[in-house]
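A.B. asks: need coordinates for the following:
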Amino acid sequence: MALILNIETATRNCSVSLAKDGKTLLCKEIAEQNFSHAEKLHVFIEEICNETGVALKDLNAVAVSQGPGSYTGLRIGVSAAKGFCYALSIPLIAVDTLLLLANKIQINEGIVIPMIDARRMEAYTAIYDFNYVKIRETKAEVIDAHSYQDVAEQIHLVGDGAMKFQSLLTDSKFHFYPDIEFPSAHEMSAVSYENYVKGDVVDVAYFEPFYLKDFVLNR
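C.D. replies: Predicted structure coming up:
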């Protein structure tokens, strides 16, 4: 049996789940306009432990969304995950944020392009086939009306970045999902367990989030 605490803070959605053998026991999350991760994250963790009766000492691993995404959100999530792993002497699992977002839909054909808003005319994107295998690397991509013209397949776009560019991507091959804005710790449950079984963990001391872009201070 494996109990894994999953932490997803790469976007405005502050999300935490507790999973047993890849199945979510309980998930708590909130997406607010102003980031509330510093206030909500540890509250959610405490509530989940209390409501499930699982103590932190019972955990077998902690998983964290590695990015790309918000610099501040990623720092908060990774710092918390590292702290638990150090204190409990358990492994740290890093999960691709865009993969989590892609996992929020199920398709039988075509491709999935998860998009996280990277401000201005950019989005953090990757491309996955219908089995969630990454077929194009993650990058910060400028989106315009000519994007993905060379793709003949049906394209399923998810995330807050996708909705931002819906007015530009008007070809019938594009499919949008307005209800799917952010990645969630709920989808982390299965992915983190798979990594745990394979022994795919990261070095707690040296792991850093995948920022993709340099931090820019808003003025």
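A.B. asks: please make it C-alpha for all contacts and neighbour counts, starting now.
C.D. replies: OK.
A.B. asks: for the residue nearest the centre of the chain, give me its contacts.
C.D. replies: Nearest to the mean C-alpha position of the chain, counting by C-alpha atoms, centre = their mean, stands Thr97 at 3.0 Å. Counting by C-alpha atoms under 8 Å, 6 or more residues apart in numbering, Thr97 touches 10, 65-69, 183.
A.B. asks: over to Val62?
C.D. replies: Contacts of Val62 by C-alpha under 8 Å, 6+ apart are 4-7, 81, 84-85, 90-93.
A.B. asks: give me the distance between the residue nearest to the centre of the chain and Ile127.
C.D. replies: Here the criterion is C-alpha to C-alpha, to the nearest Å. By it, Thr97 lies 13 Å from Ile127.
A.B. asks: where is the longest helix in the protein?
C.D. replies: Identified as the longest helix of the chain according to DSSP state H is helix 71-88.
A.B. asks: now do that one: everything it contacts.
C.D. replies: 7-12, 35, 37-38, 41, 56-57, 61-67, 90-92, 204-205, 208-209, 211, 215.
A.B. asks: how about this one, so we can line them up?
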Amino acid sequence: MALILNIETATRNCSVAVARDGQVLAYREIAEQGYTHAEKLHVFIEEVMQEAGVALTELEATAVSKGPGSYTGLRIGVSAAKGLCYALQKPMLAVDTLAVLAHAVSVESGLIIPMIDARRMEVYAAVYNAAHEEVRGVEAEILTDESFGDYSGPIYFVGDSAEKAKTVLTDVRFQFLESVQFPSAKVMANLAEKQFKKNQFVDVAYFEPFYLKDFMITK
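C.D. replies: Okay, the predicted model is just below:
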């Protein structure tokens, strides 16, 4: 029964959960328009540990959302996870951000497509079946009225791109589950536990977030 700290900062949602054997003991999260991860993250970590009644030294691993997502958000989360792992001499787990988003919903049939906003009409997206098995890996794509047209059956979209996606994705097969906008550390907990049991750790020294696209500075 592993005690794992889960950190999710790939989007506007700054989310932290501590879980034992995949069951969440305590969590904190907030999704604000302005990114406040640098201010909130370490406070949230301290609060969830206190609420769960466990010490950092009792952790058996730290899990972090690996991306894709916000460049700044990912850097903050990964830096915090690395610092904890170095200090505590514990292993680190990296969980796919879109997998976390997809696992936030359950459907009887069809496909789940988690999407993360990448500005303008671009999104980071992957495709999962109803059993949460990956059908298509992560891609950065420009949304058009032809997007995802090759897939049959009902398609459920989750993520923070619904508003712009609905302007072009108008097929009757498409359903937008707008109650799920951001990946959460609460959902990450179970995925991290599975990776822990399989010893799917990453190298703390050399791990880098999965940005998918190069960071660009704009005026």
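A.B. asks: just the contacts of helix 71-88 of structure 1: which are in strands?
C.D. replies: Counting by DSSP state E, the contacts of helix 71-88 of structure 1 place 7-8, 61-65, 92 in strands.
A.B. asks: just these now: which is nearest Asn108 of structure 1?
C.D. replies: Of all these, Ser65 has the smallest distance to Asn108 of structure 1: 25.7 Å, by C-alpha to C-alpha.
A.B. asks: hmm, that closest one is touching Leu5, no?
C.D. replies: No - Ser65 of structure 1 is beyond contact range of Leu5, at 11.4 Å (criterion: C-alpha atoms under 8 Å).
A.B. asks: mean deviation of the longest helix of structure 1 from structure 2?
C.D. replies: With mean C-alpha distance after the TM-score superposition for structure 1, helix 71-88 of structure 1 departs from structure 2 by a mean of 0.3 Å once superposed.
A.B. asks: leaving out chain neighbours, which residue sits closest to Arg12 of structure 2?
C.D. replies: Ala31 (5.1 Å; C-alpha to C-alpha, 6 or more residues apart in numbering).
A.B. asks: same check on Phe176 of structure 2?
C.D. replies: Distances taken as C-alpha to C-alpha, 6+ apart place Phe157 nearest to Phe176 of structure 2, at 4.8 Å, with adjacent residues excluded.
A.B. asks: would you state the helices of structure 2 in chain order?
C.D. replies: Going by DSSP H, structure 2 shows helices at 37-52, 71-88, 97-102, 162-165, 185-197.
A.B. asks: what's the most buried one of those helices?
C.D. replies: helix 97-102 (a mean of 27; mean count of other C-alpha atoms under 10 Å).
A.B. asks: which residues of structure 1 does that one align to?
C.D. replies: Using TM-score structural alignment, the residues of structure 1 aligned to helix 97-102 of structure 2 are 97-102.
A.B. asks: re earlier: any idea how far the residue nearest to the centre of structure 1 is from Ala140 of structure 1?
C.D. replies: Distance, Thr97 of structure 1 to Ala140 of structure 1, by C-alpha to C-alpha: 14 Å.
A.B. asks: off-centre distance for the match of helix 97-102 of structure 2?
C.D. replies: Its chain's average C-alpha position is 5 Å from that of stretch 97-102 of structure 1, according to C-alpha atoms, centre = their mean, to the nearest Å.
A.B. asks: for it, give me the average deviation versus structure 2.
C.D. replies: Its match in structure 2 and stretch 97-102 of structure 1 itself, once the structures are fitted together, sit a mean 0.3 Å apart by mean C-alpha distance after the TM-score superposition for structure 1.
A.B. asks: which of the ones in strands among the contacts of helix 71-88 of structure 1 sit farthest apart?
C.D. replies: Largest separation among those by C-alpha to C-alpha: Glu8 and Ala61, giving 14.6 Å.
A.B. asks: who has more neighbours out of these two?
C.D. replies: Neighbour totals were compared for Glu8 of structure 1 and Ala61, and Glu8 leads with 34 against 24 (other C-alpha atoms under 10 Å).
A.B. asks: which position in structure 2 aligns with the more buried one?
C.D. replies: Mapped onto structure 2 by TM-score structural alignment, Glu8 of structure 1 lines up with Glu8.
A.B. asks: same question for Thr24 of structure 1.
C.D. replies: Alignment note (TM-score structural alignment): Thr24 of structure 1 maps to Val24 of structure 2.
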